Every structure is written in structure tokens, then in C-alpha cells.
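**Q** Provided below are the primary sequence and the corresponding predicted coordinates.
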Amino acid sequence: MDVVGKVAVVTGSGRGLGRAYAEALAAAGAAVVVNDVDGDAAKQVVDAIESAGGRATAVVAPVGETAVADQLVATAVAEFGRLDVMVTNAGILRDRVLWKMSDEEFDDVIRVHLRGTFTCARAAAQRMREQGEGGRLILVASPAGQRGNFGQTNYAAAKAGIAAMARTWAMELAKAGILVNAVVPVAATEMTRTIPAFAPAIEEAERTGAPLPRWLRRDEGLGTVEDVASLIVFLASDASAEVTGQAIGIGGDRLALWSHPAEKSVAYSQDGWTAEGIAASWSSGIGAEPESYGIPAPQGR
């Protein structure tokens, strides 16, 4: 599958998943604007893409502000003539439980993940609408945003918002032919290496060069960053022309479609509900099978 002739911006692409996305898009034929706050890391990615015969340029700046989003789009147009794909991958972590999280820790994560996705997607949508040929917005969400995760109030809130924006923008941009989807990746990264159940297997694979074990790739849906990048290429390509408004999970051997929030069970009471009526019916009514929450703990081998 190729994306020859397309131009993509990938935010936060100096390392990890973002780098894998940028390199996969370039290998499939796209010209890529590499973005990162680390200039050396961004240059390494550009050099790697160019040494493999691809086309790339770098913008070193933190996402969040409108000026940076505009700069990313302007660079794509100035260097490669157009913009077809915006991948909003940039992010940071400031993990802390609710009662210890500072205003700054909350705001920093929201600014990069949520506001950064908004400003970059808006700038891209404006350009794509001007071009009149459609386009792709590929937003990076997370299992934490789908289910919640201990110590990640800021991150989970931002990622949940990103999935909600994908659904909203899919409606708003449909007439312009701009497809919008959220990707929910799981891969061996600096963050997942800290999970005790995963760490030994990841370290062993990195030490020996052997593939991650089957239980990890299949049962936990965790693989390499390159495993995830294939979904980015698909969503950037013409093969995904009918796919929009979706949250799609990928990791290891697993590809999954996440459900949208929906009413699970419904009960009715003529003339409305009193607090006492809700209490009396809860355990035998809509509360009989409550929803789970939180990312399930790894099961191991």
C-alpha cells in the first residue's frame, strides 16, 4: 500500500511511536514534516528518511499554540506544495493521583495533547478545505482515554477528549471529504516498559533481538511501534476512503474497533424518577450489571 504524492505532518515524531509513523509514511511514498521539541531527534528522523530515499523536513517546536500549528501547515505547503495528512501524536506525561496533581501538571498535559490536537487539526482542516481535495486527520488517542487509568487524570481526560473530537470533526468535515479517525495504540515504549508485567519480556526482546512473546503480542495486544505504524499508513491511504469517525485500536497482533459511548440499559417511570425510586430499582434495574472501568491489569503468561 502506498501514499505516493501525499504530504503528511506528524507531530511529536522525534522518537517512539511518532518516529515510526513518520518513517512508515515516508517509506510508503509520502513527504513528511517531522515535528519535535528535540531538534537533534527531529534531524535524526529526517536524515533517516532521506537516507532511505524519502523526503522530509523538520519543524522544531512544541505543539499547543496556534502559531506552531500554522507553522507546521505552512512548512508542508512551502516545502512540498500541499497537505494531505495530519497526524497529531505529540504528547507528554505528568502522572500523579488527583489529590496531588498540581494545576501546572494538569494544564501542561491538556495543552500539549488536547489543545495541540485541536490547533493542529484546525490548521490542517483549513488548508485541506482550501485545496478542495479532501484529506486525513489521524488523531492519537489511548486506552487510558477509553477506560481511565490510575494516576492519569490529565492524560485520560485529554485522550477521551481527542476521541470525542474525532467523532465531532468527522461530521463537520464530511462534506469537504476530510476523514477523521482516532488511533488507540499499544506498543513497547518508554511508558509501557515501566509496567512490571511487561518489562521483563520487553527487556529480553530488546537484548536478544527476538520477537516479543505470543502472549504479549496477542493476549495483551502489545507489540512494537512498527506494528502500530501500519494503521497510520492505511488511514492515510486511499484504501481508507470509507473510514471516518472511528476509534481504532492496534498493538502487536491485535486490531480492534472501539465502541462509541452508548446507553447500555434503560428503565422508565411514569411521571419521572424520585431519588427513592432510583434507589429501590437500581440493583435490579439498570445498575444490575455496572460497567467496568480502568485498563485491565496484564495477565502475564
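**A** Now that the structure is in, tell me what you want to look at.

**Q** contacts and neighbour counts: CA atoms only from here.
**A** Noted.

**Q** And stretch 170-179, what's buried?
**A** For stretch 170-179, the neighbour count (16 or more other C-alpha atoms under 10 Å) marks 170, 173, 176-179 as buried.

**Q** What is the distance between it and the centre of its chain?
**A** Remark: stretch 170-179 is offset 19 Å from the chain centroid, using C-alpha atoms, centre = their mean, to the nearest Å.

**Q** Below is an additional structure, to be compared with the one above:
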Amino acid sequence: MGELAGKSIVVTGAGAGLGQAYAMAIAAAGANVVVNDVNVAGATAVVDAIQAIGGRAVLSTDPVGTAEAAEAMTDLCVDRFGRIDGLVNNAGIHYVKPVWEESAQEVERVIQVNLLGSIHCAASAIRRMRAQGSGVVINIGSGSMRGNRPGMGAYGSSKAAVATLTRVWASELEGSGVHVYGISPNARTPMNLASGAAYLKKSLPEDIAPLAVFLLGDRAMPLNGRMIRLDDGALSLWAGGDYGPVLGNRAGWTSDSLAAALLPAVATDAA
């Protein structure tokens, strides 16, 4: 039995890059997966790949950003798999421009997808999770939420808002059985490579995916409300304005090694 056997998870933006890696790793861990992306060809290929390894997956092409689309994704998961145990709020877009070159349409689109999409998808999923008394939401942040990357003001601020939501939702849901975590990844994805991002290191999306699998499992509960950074193998916790000390650095993280590094750090914080 896999680590996530019997669970049903929605992954948005799962047609390529990190979303694809999350969906594949989650399926390999035994979960049923709703593969969501407006990139129909990419998402269909991910569904096919999951089914080829013996997993269960269903396609969703609803564009995140509206409450109606979020409800459709949640309903699809429940209708096909009987429940929704997890949501990975991965769908996102960005561009690199100084503020004086931005257009209203570009800014509004980033906020619509990255921020409102995360809110609507989480709201829909959490309503179901609260009713069943369990569930996990994972929000995806970014190193740019520190405000350290020129030209990424709109994108970085949308991700900083997602980090805030992670803490707020975790607090609101305390005692409900629903937990909220954040991942701040740095990986060589098609989106980042297309922007010519010079800060990217050698990490691939598959290097980040084990963290999502770990957070969707029961052992991660003490990390409720925390944003976790994984950057070229270096693991750390978001400390508000920046990341905390590196808790470990390795090429191949697993759920066991993530638990061993993260859980003692959280216990120390709480002491």
C-alpha cells in the first residue's frame, strides 16, 4: 500500500512542470488524482501516464480563478472518487517587467490565477473537508515573495499573499481536522525557463514532489500553517520575512528524511 493509498487529491496546473511532478508522485504514492490544467494536451498526457503506472486519474480543464471552476473541480473529485482529501494549489502564471511597463491586464491576470484561484479552490475544497473532518490544502509560494527579484512585483506579491493565507487558514481551521501547508519551491520548470530566470539552480520538479507527498500524509500535522522552502536540495522554514536556517541539504528527499528534518524544528519552535 502506498503512503497516500485511498486518498483523493486535486492538483491544479498539473499539465507540466511542478504540477505534473506533484500529480505523478501523489499517484505513485497510491492516491487518486484530479489532474487540472487549461493545457489540455499536457494534462491528458499526465492522466495517461498515471493510468499507465496503474493509478487512477481524471482530467479537469477548468481554468482556476473563478468560484464556479473551483466548485466544478471539487465536484469532479467527489463524484469520481467519493471524497476530496487534498488540494495542491499549484496553478500559477508570471511575467518579468518593471512596474512602469506593466499593463492592467497582465497584473489582473496574475492576481486572478495566483491569488483568487488559490482562494476559490481552497474555499470549495475546505467546505467539503470540514464536513468530513479531515483534509489537506497545500499552497505554492515562491522565493520571489521576499521582494528580492526586480520585475516580479505582481507575481511576488501574489505569492506573499498566498503565504499569508496559509497561516490564516491553518488558524481558522484549528481543531477541524483540516490542515494547511505551503511549499516554496525552486526548480527548473518550463515557466521559469521561459522567463530566462537567472536565479534557477539545478533542481528538477521531481526533486520537489516528495515534499508534497509528505505534507499530504498524517505525519506532517505539526507543520500546520508553515511555508517550507526547498531550493536545490536545501530545506528550510519560512520565518515571516525570510527563510530560517537550512535544516538539511540533500539531493533526494523522501517522506522519512523530510519528517526527520522538519518535525524536530517545529517542536523546538513550539517549546
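**A** It's in. None of the values given here were measured: they were computed from a predicted structure.

**Q** Drop the TM-score for these two in here.
**A** The TM-score (TM-score structural alignment, normalised by the length of structure 2) is 0.85; 239 aligned residues with a C-alpha RMSD of 1.5 Å.

**Q** Select from the buried residues of stretch 170-179 of structure 1 every entry located in strands.
**A** Counting by DSSP state E, the buried residues of stretch 170-179 of structure 1 place 178-179 in strands.

**Q** ok, longest helix in structure 1?
**A** Across structure 1, the longest stretch assigned as helix under DSSP state H is helix 153-172.

**Q** What lies in contact with that helix?
**A** If you take C-alpha atoms under 8 Å, 6 or more residues apart in numbering as the criterion, helix 153-172 of structure 1 is touched by 93-98, 105-107, 109-110, 113-114, 117, 139-142, 144-146, 148-149, 178-182, 244-247.

**Q** Enumerate every residue touching residue 107 of structure 1.
**A** residue 154.

**Q** I figured residue 255 of structure 1 was touching residue 249, is that so?
**A** Yes: assessed by C-alpha atoms under 8 Å, residue 255 of structure 1 is found in contact with residue 249 at 5.7 Å.

**Q** who has more neighbours, those two?
**A** Of the pair residue 255 of structure 1 and residue 249, residue 249 is the one with more neighbours under other C-alpha atoms under 10 Å, namely 21 against 16.

**Q** Leaving out the residues flanking it, which one is nearest to the more buried one?
**A** Excluding its sequence neighbours, the residue lying closest to residue 249 of structure 1 (C-alpha to C-alpha, 6 or more residues apart in numbering) is residue 184, at 4.3 Å.

**Q** So the residue nearest to residue 116 of structure 2 when sequence neighbours are not counted, which state does it fall into?
**A** Using C-alpha to C-alpha, 6+ apart and skipping the chain neighbours, the partner closest in space to residue 116 of structure 2 is residue 65 (5.4 Å). Recorded secondary structure, residue 65 of structure 2: coil (DSSP: H, G, I helix; E, B strand; the rest coil).

**Q** and residue 65 of structure 2, what does it touch?
**A** 112-118, 120 are the contacts of residue 65 of structure 2 under C-alpha under 8 Å, 6+ apart.

**Q** Can I take it that residue 250 of structure 1 is in a helix?
**A** No: under three-state DSSP, residue 250 of structure 1 sits outside any helix and is assigned strand.

**Q** pretty sure it is touching residue 256, no?
**A** Yes: at 6.2 Å, residue 250 of structure 1 counts as touching residue 256 under the criterion of C-alpha under 8 Å.

**Q** Show me which of those two is the more surrounded one.
**A** Applying other C-alpha under 10 Å to residue 250 of structure 1 and residue 256 shows that residue 250 carries more neighbours, namely 22 against 12.

**Q** List the contacts of that one.
**A** 183-186, 221, 227-228, 231, 256.

**Q** Go again with 10 Å.
**A** 183-187, 221-223, 227-231, 256-257 (C-alpha atoms under 10 Å, 6 or more residues apart in numbering).
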